[in-house]
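Participant: the sequence and its predicted three-dimensional model are supplied below.
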Amino acid sequence: MSLKNIGFVVFDDMAWAEFGVAIETFTRVHIPTDCGYGCRCYNVVTIGLTTEACRGHAGIEVNPDVDFRTAPELDTLIVCGGEPMRAPTLCKKVAKWLTYRAPTTRRIVALGTGIYPLAMTGLLDRREVATHWRAAKDVAIRFPGLRVHANRLFVKDGPFYTCAGGTAAVDFCLSLIEADFGRNLALKLARDLVVHFKRTGGEEQYSEPLQFQVQASDPYRLAELVSWILSHLGENLTVDALAQHACMSPRNFARLFAQSFGKTPAEFVAGARMTEARRRLLLPQATLKDVATSLGFKNAAVFSAAFERFAGMRPGTYRVRLGVTGKVHGVEQEVASTTSLLIGV
């Protein structure tokens, strides 16, 4: 198997978090062989304007392997983010080189503010893009031809991929690896990287759980409780059980929760279960019974009815629309009467 060349454009004061997690993710990818040694899948190349050392904003130096003039043919080209990419001088130089390289490169990627030079080429005009929420408004103003998604983690439109940056770079790189070498290898790598959940890109940058943690008026109990709920969605999540976990009386807990988050514990639990259900339904090997049981429902019929109330369609229809094929045991069992979520509230 021939290695796929992955090129990273590096520069002074680049965002180290995005570059670091992306390069670590790609260099960890190996396919097992009969001899017991893993076969590398990617050859990572760092590319600078020159071959002089670049110092990231965290103070860590990177010595580019090659410069723009001597860079090899690339399968994927990744432009890292960083404040200097907003500046016209650097942006124009990178944009000129991207224009030259685009016809011979299978994928061109922008992480965070790496979108500025790619947008300057005009290659993204009339395309959907994602970028960090702090830069989204400025990107939309400077490049009005772009269809900017200010809250998406990452977006693919043709051969161009744009990502919000930050920790979303991990999920994004996993999605590229999945496209190249399959879901099983990507999930194995996600486990090696201790990823809580491999996100698909359509999730919000400012997730609802984080919003709840930020809004919690009692950060020592309610904020921690949000994380606990999301990790125990298959368990008993009645008001009594949650109040006991928070070391509060049920009445006081329900009042404080609603005051802090603007919704009842029941509403929060129901929403959390349905959000997680949409993710688990994307797994082809998961049956409706598997998903229902893992999220605290009595059976697939109860889950199916609840999902239809939440999403406006039954789980089987949801999977079909997203192109998910797999086990469907118990998917479309008709519900004779209205059933409810097992939130016990």
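Facilitator: That came through, no problem.
Participant: C-alpha only now, for contacts and for neighbours.
Facilitator: Noted.
Participant: identify the residues contacting Ile108.
Facilitator: 76-79, 102, 159-161 (Cα atoms under 8 Å, 6 or more residues apart in numbering).
Participant: can you give me the neighbour number for the residue nearest to Tyr161 when sequence neighbours are not counted?
Facilitator: Using Cα to Cα, 6 or more residues apart in numbering and skipping residues adjacent in sequence, the residue nearest Tyr161 is Val109, 4.6 Å away. The criterion is other Cα atoms under 10 Å. On that basis, Val109 has 22 neighbouring residues.
Participant: any idea how far Thr25 is from Val109?
Facilitator: Noted for Val109: a distance of 15 Å to Thr25, by Cα to Cα, to the nearest Å.
Participant: over to Leu123?
Facilitator: 27 Å.
Participant: more neighbours, those two?
Facilitator: Thr25 (20 against 16).
Participant: so that one makes contact with Val170?
Facilitator: Yes - under the criterion of Cα atoms under 8 Å, Thr25 makes contact with Val170 at 7.0 Å.
Participant: now do the shared contacts for the two.
Facilitator: With Cα under 8 Å, 6+ apart, Thr25 and Val170 have no common neighbours.
Participant: next one for the comparison:
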Amino acid sequence: MQAPAIICHAMKPAMQPRHRIVIAAFGPAQMLDITGPLEVFAMANTCCRSAGRPAPYELVVAAPQAGPVMTTSGIALLASESIVDPALQADTVLIAGGVGARAAVRDSALIGALTALCRRVPRVASICTGLFPLAATGLLKQLRATTHWSHFDEFAALFPDVRLDPHALFINDGPWHSSAGISAGIDYSLSILETDMGRQLALEVARNLVVFLKRPGGQAQFSAPLAAEAAADDPHRFAALTEWIQHSRSSDLSIDRLAEPVPMSPRNFARRFVEAMNIAPAKYLEKMRIDAARRGLTDGTDSVARIAARCGFASAEAMRLAFRRHLDIGPHEFRARFRTAGPGKRAAHAA
């Protein structure tokens, strides 16, 4: 009697568990703080499925109670889980901002539950004023963080033991991350997508969402030209000149050179520029150059000397002194602090 044949079936590789992202929302919540990151990770899932790969993320919205959570836009979103549930699990928690997030710091029971959740999660981040409840947990003492520029003073008064950094779009300090206002949550989400899954997928997601990949964490919350325009009394008076300055950062932009196209005498130009823009021409130029240098330091690999020359500084030392004056940090330290992390370097911490 012939022995039965033994049929071997090739074992399929075990499916990798999906990375579970929980967005914690406190009504009324800032809608874009929730939907912006959600769309980044949902688009990553779509791109992976289209390429025949499994979706890498599981997305969950949680609130103090499961059910509708109101947003400041007047539209309710549905939270499927509760923040206070001790069984709630996540690989990443994103804490959305809004009026409700700032009010949550006064609810000791809610902050206690949030603290317990944060302690058992490998990566925790705040979006915009979501930094308020995260700081209320006490987990950020003596650590660097950022939030929306309009709430700096309010935050500093409540949490003086957190090292608030006004010069960053988003910050990672160990497992605790924070990002600035509203749309910066999209930039931050693209950055962690790049860390988790690589630059190629992050770039594909950015293209599909028609956004930049990505504003680096070291970029200011608003650009130097926008900040100058907001502070000016008459920004239109020298609009053509300031537009030209943004595209011509030659080191030879003296007062005489700037006055030529206006046309005015150098002395009259300097006086009229201050009247209109509330800033001296030399200071304006320096801010433009620092803005450009920040991008060069975080986005590329050129030397500090080459970036300094390209941005119109007289030397690398001149750029270093300007950085110290405006940012209280040197170019080399700035680059080390805000350079993009490579793929696969996911943050982790012990409970």
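Facilitator: Noted; the coordinates are in hand. Every value quoted in this text rests on a predicted model; they were computed, and no experiment measured them.
Participant: quick one: buried residues of the helix or strand where Glu224 of structure 1 lies?
Facilitator: Glu224 of structure 1 belongs to helix 222-231 when assigned by DSSP states H and E. Residues 222-223, 225-226, 229 are the ones in helix 222-231 of structure 1 that count as buried (16 or more other Cα atoms under 10 Å).
Participant: how about JSON lines for those, with distance to Ala266 of structure 1 added?
Facilitator: Converted to JSON lines, the buried residues of helix 222-231 of structure 1 look like this (distance: Cα to Cα, whole Å):
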{"residue": "Leu222", "distance to Ala266 of structure 1": "15"}
{"residue": "Ala223", "distance to Ala266 of structure 1": "16"}
{"residue": "Leu225", "distance to Ala266 of structure 1": "14"}
{"residue": "Val226", "distance to Ala266 of structure 1": "13"}
{"residue": "Ile229", "distance to Ala266 of structure 1": "12"}
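Participant: name the nearest of the residues you listed relative to Ile31 of structure 1.
Facilitator: Ile229 (36.0 Å; Cα to Cα).
Participant: chain neighbours aside, what residue packs nearest to the most centrally placed residue in structure 1?
Facilitator: With distances taken as Cα atoms, centre = their mean, the residue of structure 1 nearest its centroid is Arg199 (3.8 Å). The shortest distance from Arg199 of structure 1 to any non-neighbouring residue, by Cα to Cα, 6+ apart, is to Asp171 (5.7 Å).
Participant: what lines up with the one you found in structure 2?
Facilitator: In structure 2, the residue equivalent to Asp171 of structure 1 is Asp187, according to TM-score structural alignment.
Participant: swap in Gly112 of structure 1?
Facilitator: So Gly112 of structure 1 corresponds to Cys128, using TM-score structural alignment.
Participant: okay, how far is it across stretch 140-159 of structure 2, tip to tip?
Facilitator: Taking Cα to Cα, stretch 140-159 of structure 2 runs 9 Å from one end to the other.
Participant: that stretch maps to which residues in structure 1?
Facilitator: The aligned range for stretch 140-159 of structure 2 is 124-143, by TM-score structural alignment.
Participant: mind listing what's buried along the matching stretch?
Facilitator: In stretch 124-143 of structure 1, counting by 16+ other Cα under 10 Å, buried: 124, 127-133, 135-136, 139-140, 143.
Participant: what of stretch 234-253 of structure 1?
Facilitator: Neighbour-count burial for stretch 234-253 of structure 1, counted by 16+ other Cα under 10 Å, picks out 234-240, 242-243, 246, 250, 253.
Participant: re the thing from before, can you count the residues close to the match of Asp171 of structure 1?
Facilitator: If you count neighbours by other Cα under 10 Å, Asp187 of structure 2 ends up with 26.
Participant: cool, and Gly330 of structure 2?
Facilitator: Counted with other Cα under 10 Å, Gly330 of structure 2 comes out at 17.
Participant: close enough to count as contact, it and Arg320?
Facilitator: Yes - using Cα under 8 Å, Gly330 of structure 2 is in contact with Arg320, at 5.4 Å.
Participant: about what we covered before: what about the contacts of Ile108 of structure 1, which one has the most neighbours?
Facilitator: Highest neighbour count within these: Val79, with 28 neighbours (other Cα under 10 Å).
Participant: that one corresponds to which position in structure 2?
Facilitator: Aligned by TM-score structural alignment, Val79 of structure 1 pairs with Ile95 of structure 2.
Participant: repeat for Glu276 of structure 1
Facilitator: Aligned partner of Glu276 of structure 1 by TM-score structural alignment: Ala292.
Participant: can you give me the helices in the stretch 51-200 of structure 1?
Facilitator: Using DSSP state H, counting those that start in this stretch, the helices of the stretch 51-200 of structure 1 run over residues 88-101, 115-120, 133-142, 168-181, 183-192.
Participant: what sits up against the last one?
Facilitator: For helix 183-192 of structure 1, the surrounding residues in contact (Cα under 8 Å, 6+ apart) are 25, 28-29, 31, 174-175, 177-178, 197-198.
Participant: cool, and the fourth one?
Facilitator: The set of residues that contact helix 168-181 of structure 1 without belonging to it, under Cα under 8 Å, 6+ apart, is 18, 21-22, 25-26, 111, 153-154, 163, 184-186, 189-190, 198-201.
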